[in-house]
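> have a look at this prediction, sequence included:
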Amino acid sequence: METATQTEMRQPGRARALLSNQDFTLLRAALASHARATEEPDELARISALYHRLGSFA
């Protein structure tokens, strides 16, 4: 018979963040720069969507 402690020990720990808030800021700046340089509407729409999604994490 298992105890609660034994069951908890087998659970994986909380995942560590891969990116910091500073990383998101840098990625957003790079996307903004790329958006200014592109002329393709489809690519600009994808860049814009990603830019805003990254902003929701920072």
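On my side now, so go ahead.
> hey, let's count contacts and neighbours off CA atoms from now on
OK.
> how many residues are close by residue 28?
A count of nearby residues for residue 28, using other Cα atoms under 10 Å, gives 21.
> residue 17 too?
For residue 17, the count of nearby residues is 7 (other Cα under 10 Å).
> for the residue nearest the centre of the chain, what are its contacts?
Nearest to the geometric centre of the chain sits residue 54, at 5.9 Å (Cα atoms, centre = their mean). Going by Cα atoms under 8 Å, 6 or more residues apart in numbering, residue 54 touches 24, 27, 28.
> use this one as the comparison:
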Amino acid sequence: MTEPQRARAVFSTEDFQLLRTAVAHYAREIGELPESSKYAHLLHRLGRVR
């Protein structure tokens, strides 16, 4: 039997910094819209990725 291939990372560490910056900008742009809390939570989760 062959062993399954190891999963490769889709995003680099630098990519997460770019995503955090983009999401933070968008969250500021949409301000108080109902979905803004979802972007705030996403930004928090992205901040935990190292």
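It's in. All values reported here derive from a predicted model rather than from experimental measurement.
> TM-score for these two?
TM-score of the superposed chains, computed with TM-score structural alignment, normalised by the length of the second structure, equals 0.84; 49 aligned residues with a Cα RMSD of 1.1 Å.
> residue 30 of the first structure matches what in the second structure?
Counting by TM-score structural alignment, residue 30 of the first structure lines up with residue 22 in the second structure.
> check which helices and strands whatever helix or strand its match lives in sits against.
Residue 22 of the second structure belongs to helix 13-30 when elements are defined using DSSP states H and E. Applying 3 or more Cα pairs under 8 Å, 6 or more residues apart in numbering; DSSP states H and E, we find helix 13-30 of the second structure packed against helix 36-48.
> just want the angle from the helix it packs on to helix 13-30.
Angle, helix 36-48 of the second structure to helix 13-30, by axes from the mean of the first three to the mean of the last three Cα atoms, to 10 degrees: 160 degrees.
> so how much does helix 36-48 of the second structure differ from the first structure once superposed?
Taken over the aligned residues, the distance from helix 36-48 of the second structure to the first structure averages 0.8 Å (mean Cα distance after the TM-score superposition for the first structure).
> all set now, cheers.
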